[in-house]
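Engineer: Could you look at this predicted model? Sequence included:
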Amino acid sequence: MARTSLAALFAGCLAATAPALAQQQQHGGHAQHGTPAPGDTEATRGYRAAADAMHRDMTAPYTNDVDVDFLRGMIPHHRGAIAMAKVALAHSKDPEIRRLAEGIVRAQEGEIAAMEALLKRRGAP
């Protein structure tokens, strides 16, 4: 294949993917979770809401303190995991999934408490 053909092919691929890449960059690299789709179940709506809240809450400004920034990012991440686990508990009938979700709620709640205590000791919001 000639160089001009490869260049044209590459340019065409970039042009075709640019809108999707721009949208992902506007949303922190994640596709929009909260956009409802026709036929979404109540569980799917719950997962979308949990993901949206998590991503929104993870946008706290960075402080340039690696430890504080880690904790402030992980707390909403864990809260999102809890929210998703609670959706599973509300809708899943699979005993294995339910046990996993219950364990996630317990573990993540404990980790959030520990992270909040670390932030408090550091005097960080």
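Structural biologist: Yep, it's here.
Engineer: from here on, contacts and neighbour counts on C-alpha atoms
Structural biologist: Noted.
Engineer: longest helix anywhere in this protein?
Structural biologist: helix 95-122 (DSSP state H).
Engineer: ok, and here's another one to check against it:
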Amino acid sequence: MTALIGKVRRPGLAAAAFGARLLLAFAVPSLLLAHESHPVESHPTALNADESAFLKENDAAMTKMMNDMAVKPTGDIDRDFVAMMNPHHQGAIDMAVIELRYGKNEQLRRIAQEIIVDQTQEIAAMKLAIGEPVTDTAPAPTQPQLVPPAQDHHSDMQLNMPAGTKH
């Protein structure tokens, strides 16, 4: 009987030893690969103007989102959920707009456009679900807003009229 008890204890010890060996087997190669040399040129240290602006705007969007998500509970779980999710979705919209403003990858730009549409629709659906009015939406600005030079009424007409037409 004593021999049987000794064998019952050993499998636990054996399992622990096996687990430790398995852990080392996965950890050691990862540590060795982490120390491979990487060419310095592949990781530029200086940020260009677009990347700097992107990071600044993205940080502002994230900060706004996190601050706006910190809502005081009202006792109505559904309203609290919407109150937290709306800023979360708006943060995704804001970050997608920033991607459209600075990003170059066409696939990511399309995904960003889908995010804007999807998240805007979800915000509206959540508001409707709790009986809140849905506000009108405006197109998401993807370029810095430039104010066009003032034009008088006549110059507008000339731009829109076919050639040779007198006003």
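Structural biologist: Cool, got the structure. Predicted, not measured: the structure shown is a model, and the values here were computed from it.
Engineer: about what we covered before: buried residues, the longest helix of structure 1. List them.
Structural biologist: Buried residues in helix 95-122 of structure 1, counted by 16 or more other Cα atoms under 10 Å: 98, 101-102, 104-105, 108-109, 112, 115-116, 119.
Engineer: go on, stretch 61-73 of structure 2?
Structural biologist: 61-62, 64-65, 68-69.
Engineer: what span of structure 1 lines up against that stretch?
Structural biologist: Using TM-score structural alignment, stretch 61-73 of structure 2 corresponds to residues 50-62 of structure 1.
Engineer: ok, which stretches of structure 2 are helices?
Structural biologist: So, for structure 2 - with DSSP H - the helices run 2-34, 49-69, 77-102, 106-129, 153-160.
Engineer: Which neighbouring elements make contact with the second one?
Structural biologist: Counting by 3 or more Cα pairs under 8 Å, 6 or more residues apart in numbering; DSSP states H and E, the packing neighbours recorded for helix 49-69 of structure 2 are helix 77-102.
Engineer: could you check the angle helix 49-69 makes with the helix it packs on?
Structural biologist: 170 degrees (axes from the mean of the first three to the mean of the last three Cα atoms, to 10 degrees).
Engineer: centre of the chain versus helix 77-102 of structure 2, how much separation?
Structural biologist: 9 Å (Cα atoms, centre = their mean, to the nearest Å).
Engineer: Just give me the mean distance for that helix relative to structure 1.
Structural biologist: Compared with structure 1 after fitting, helix 77-102 of structure 2 deviates on average by 0.5 Å (mean Cα distance after the TM-score superposition for structure 1).
Engineer: And that helix, what does it pack against?
Structural biologist: For helix 77-102 of structure 2, the packing partners by 3+ Cα pairs under 8 Å, 6+ apart are helix 49-69, helix 106-129.
Engineer: Would you format the ones you listed as a markdown table with distance to Asp80 of structure 2 included?
Structural biologist: Listed next are these as a markdown table, based on distance: least, Cα to Cα, whole Å:
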| stretch | distance to Asp80 of structure 2 |
| --- | --- |
| helix 49-69 | 10 |
| helix 106-129 | 11 |
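Engineer: Would you mind finding the most buried of the helices of structure 2?
Structural biologist: helix 77-102 (a mean of 19; mean count of other Cα atoms under 10 Å).
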